[in-house]
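1. Structure of the sequence below:
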Amino acid sequence: MADITLSSAVRSNLNTLQQTASFMSDVQNKLATGKKVNSALDNPNSFFTASGLTSRANDLSTLLDDMGQSVQTLKAADEGISSITKLVESAKAKANQALQSQSQYERKQFASQYNELLTQIEDLAKDAGYKGKNLLAGDGNDLTTIFNEDSTSKLTIDAVDYTDSSLSTGLNLSDLAEGQGATTSFTLQGGKTTITLTDGTTTLNSSSSLSDSNVISTTTTLEFVDAIDSPNAIISGSDTVTAGATVQDLVDSLNSISGVRAEFDDTNGELTIYSDQDFHISDTVDTHSAALSTFEVAATALASTGALLSDTGSFAVGDTLTLTDGNGFELGSLEIEDDTSVDDLTNFVNDFQGVSASFNASSGRLDITSEVDLSLTSDNADFASDAFSANTTGVSLSAISDSGFATDSDINRVVDRLNTALSSLRTQASEFGTNLSIVENRQDFTKNLINTLEEGAGLLTLADTNEEGANLLALQTRQSLASTSLSFAAQADQNVLRLF
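-> Below is the predicted model:
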């Protein structure tokens, strides 16, 4: 090809076409890529400056994704605190309900419900995590959010531990004792004897002299003798009755003995003596060995649920039994009637929640089980007497342990702790809210900064499509004209051939 000689005109037009083609290639590349600087060869300064801006924008874009995850973690924690706050408020409502009730059993139930709420608080705190990070789960869950590419700007958010509600650094709310009940029992026993007091022909009345009775000597002094604990010993505290006393004196003396009840019917002269324990009346002073057999009472355990309570010295028609708990809250009362039986008493106790009773017919014992402190009392001083001694407190049961809501002071202490826990939750929610605001603000800032960096890189490298489109059109026109000019130059060389 080196031996081929082109005319000056042809060569000039050919160079113009080649140059135009090169320009068109550059313009087409700019239009295709949208950039006027595609490599360092195009413009080293703009290329490397834009690359630096783009690299920083990419780094910040990665950090922006991490900020977004931090925002979600904070939102999860905030949702957890909001829900925990509602549960703590519910626990406070339970405490206030307990405070409005004097029933130990109801308070025990409220204490159990309170503990269940604390369990739900702990479970909720454990479930408040996001992608393995839980700001409510304590150690190892602190959240660090990095804001710039060299990690010199960051925010560390300390986690709190609500997964154990009893922690003093957390909610400081401990489970309440739910209390443990106990069992007590007492024996239902007694006996009676009925004696008709007459003078041999007519019945005596309450004002009649005992000496008129055909069963008592005019010289006899009557003494009341314990036939069980201290056989043939005068019952402690009882008075002797002289033969000159009246029938009413005898009745009054009998009724003064704990566990013994005497009733006299003026219409028929019948004297009925009830006793919780064996005893007899002696007519021999000091030796107490000679007993009036008609005045002996043999007490036995009530052997059936149908046995009448009024057949004992502890119960009389008209007595009122009252069942109360340790707070003095009255569960209910039972009035003894002439047909009130052991079964009626058992059912009465069983009517109340947290209390149960069962009767053992073989021993005559009534077993009472209660979840709380309990007292069964009577307005009859002889109720549940023992060894001819009055039981002034009735039948009492002390629970092994009381519930955490047993007393008003217990409840008030819990309410104070709940108020402190609510204050702590609100403070922590505010702190998380502040942190969330910071992260979201930096997130918006980073988005805007990335846009600024990318815009700056674009100003250095992006092509003006309108300008490049005009350039391409001009180059196409130039190429067309150069082709025409080359054709004319070639025709000038062909004119020489016509000479031949």
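
2. Only C-alpha atoms from now on, for both contacts and neighbour counts.
-> Fine.

3. Tell me which other helices or strands whichever strand in the chain runs longest touches.
-> The longest strand of the chain (DSSP state E) is strand 189-196. Here strand 189-196 touches strand 270-275, strand 300-301, going by 3 or more C-alpha pairs under 8 Å, 6 or more residues apart in numbering; DSSP states H and E.

4. list the helices and strands the shortest one packs on?
-> For strand 300-301, the contact count by 3+ C-alpha pairs under 8 Å, 6+ apart identifies strand 189-196 as packing neighbours.

5. Quick one: work out the angle between the strand it packs on and strand 270-275.
-> Using axes from the mean of the first three to the mean of the last three C-alpha atoms, to 10 degrees, the direction of strand 189-196 lies 160 degrees away from that of strand 270-275.

6. Quick check: buried residues in strand 189-196?
-> 189-192, 194, 196 (16 or more other C-alpha atoms under 10 Å).

7. Out of these, the closest to S480 would be?
-> Nearest to S480 among the buried residues of strand 189-196, counting by C-alpha to C-alpha, is Q189 at 134.4 Å.

8. quick revisit: next SSE after the longest strand of the chain?
-> Counting by DSSP states H and E, the next helix or strand C-terminal to strand 189-196 is strand 221-226.

9. Pull the distance from that following strand to the chain's centre.
-> Centroid separation for strand 221-226 versus its chain: 63 Å, with C-alpha atoms, centre = their mean, to the nearest Å.

10. Stretch 50-61 too?
-> Mean-position distance between stretch 50-61 and its chain equals 53 Å (C-alpha atoms, centre = their mean).

11. same deal with stretch 484-500?
-> 107 Å.

12. tell me which residues of that stretch are tucked away?
-> Neighbour-count burial for stretch 484-500, counted by 16+ other C-alpha under 10 Å, picks out 485-486, 489-490.

13. Please generate a structure for the following sequence too, so the two can be compared:
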Amino acid sequence: MISFSSKAPMGNRFRGRIMDITLTSAVRNNVLTLQMIGDQQSVIQNRLSTGKKVNSALDDPRNFFQASSLNNRANDLGRRLDGMGLAIKTIEAADKGITALTRIAENMAAVSKQAADSNSAAERATLLAQFNELRTQMINVARDSGFNGTNLLAAQNLTVAFNEDATSTMSVTAVSWVAADPAGVPAGADWGDADLAVGAAAIATSATAVNNAIGSLRTQAAAFGTSLTTVKVREEFTKGMMNTLKGGADGLVLADQNEEAANLLALNTRQQLSQQALSLAAQSEQSILRLFG
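-> The predicted structure is shown next:
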């Protein structure tokens, strides 16, 4: 560029103006090529630094919004995944409670068998106290089998949502074993009656209730086990679906680092060639000056 900077009064009006400069076709083409290469280098360097070929809707509106939709759905499923994890722990807590209740019930069955074999009213009365204490522990265990505010052994049903809009759910029906008769076992009575026949009948009634309770506990454990398996299957499915969604989104916006690096290397080479060509074009103009030398 050439600018007028004369201090003469008549030249003041030209101060700051730029003369029109005419470039040769060869020089102009090389300058334009260098400008285009610089722009492309900037784009590729941005892709390499961010790892994405689509960073905004301006780069590719279709891929950008489609990837956003896929990522949003994956995030929604991620929140459902957290709920499934809590549901699994809730069912597992109830299952551990049933396991403990079953062991207590088996001890109660052993106590009732020992009482049935005894011919001493005093011994039966002592065993009755042990029986009722074990029954109290059944209630306590059932009360302590909750997780995250939900206890499937205390009549607190559980609902698990599997998809992002909660149209796919599963309900786990709770039982109420924290009331007067845990798992259907009433308090024992009259074991130590002076009439041994009356005591034997009362013991038999308690033994039958305990045996029925053990059956109920095993049945309920199987039901909870089925629910637990279902939730775990849906959890694994959701994890796989999230990976699929995120993989699809990444395929729309992520850049191939190897390809972009190769493109940048090729552009650097082209830039060096264009700079050399520009230098040669300028030299051809300078040769004209030598004619006036």
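
14. quick one: TM-score?
-> Here the TM-score for the pair of chains, by TM-score structural alignment, normalised by the length of structure 2, is 0.88; 275 aligned residues with a C-alpha RMSD of 2.0 Å.

15. before we move on, the earlier item: just put the buried residues of strand 189-196 of structure 1 in a markdown table and tack on distance to G132 of structure 1.
-> Putting those into a markdown table (distance: C-alpha to C-alpha, whole Å) gives the following:
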| residue | distance to G132 of structure 1 |
| --- | --- |
| Q189 | 70 |
| G190 | 73 |
| G191 | 77 |
| K192 | 80 |
| T194 | 86 |
| T196 | 93 |
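
16. quick one, what contacts L34 of structure 2?
-> L34 of structure 2 makes contact with 271, 274-275 under the criterion C-alpha atoms under 8 Å, 6 or more residues apart in numbering.

17. Alignment lookup: it to structure 1.
-> Counting by TM-score structural alignment, L34 of structure 2 corresponds to L17 in structure 1.

18. Quick check: that match vs R365 of structure 1, distance?
-> Taking C-alpha to C-alpha, to the nearest Å as the measure, L17 of structure 1 falls 127 Å from R365 of structure 1.

19. what does L321 of structure 1 give?
-> From L321 of structure 1 to R365 of structure 1 the distance is 17 Å (C-alpha to C-alpha).

20. now the helices for the stretch 351-500 of structure 1?
-> Here the stretch 351-500 of structure 1 has its helices, by DSSP state H, counting those that start in this stretch, at 408-461, 465-494.

21. element containing the spatially most central residue of structure 1?
-> For structure 1, the residue nearest the mean C-alpha position is L117 (1.8 Å; C-alpha atoms, centre = their mean). Element membership for L117 of structure 1 (DSSP H and E) is helix 104-126.

22. corresponding residues in structure 2 for whichever helix or strand comes after that helix?
-> Downstream of helix 104-126 of structure 1, the next assigned helix or strand under DSSP H and E is strand 143-146. The counterpart of strand 143-146 of structure 1 in structure 2, using TM-score structural alignment, spans residues 158-161.

23. That stretch vs structure 1 - mean distance after superposition?
-> Superposed on structure 1, stretch 158-161 of structure 2 shows a mean distance to its aligned partners of 0.7 Å (mean C-alpha distance after the TM-score superposition for structure 1).

24. quick one: which of the helices of the stretch 351-500 of structure 1 is nearest S378 of structure 1?
-> Nearest of the helices of the stretch 351-500 of structure 1 to S378 of structure 1, taken as C-alpha to C-alpha: helix 408-461 at 27.1 Å.

25. chain center to the closest one, what's the gap?
-> Worked out by C-alpha atoms, centre = their mean, helix 408-461 of structure 1 lies 28 Å from the chain centre.

26. before we move on, the earlier item: correct me if wrong: the residue nearest to the centre of structure 1 contacts K86.
-> No - with contact defined as C-alpha atoms under 8 Å, L117 of structure 1 and K86 do not form a contacting pair (10.2 Å).

27. neighbours of T377 of structure 1, just the number please.
-> Counted by other C-alpha atoms under 10 Å, the residues lying close to T377 of structure 1 total 21.
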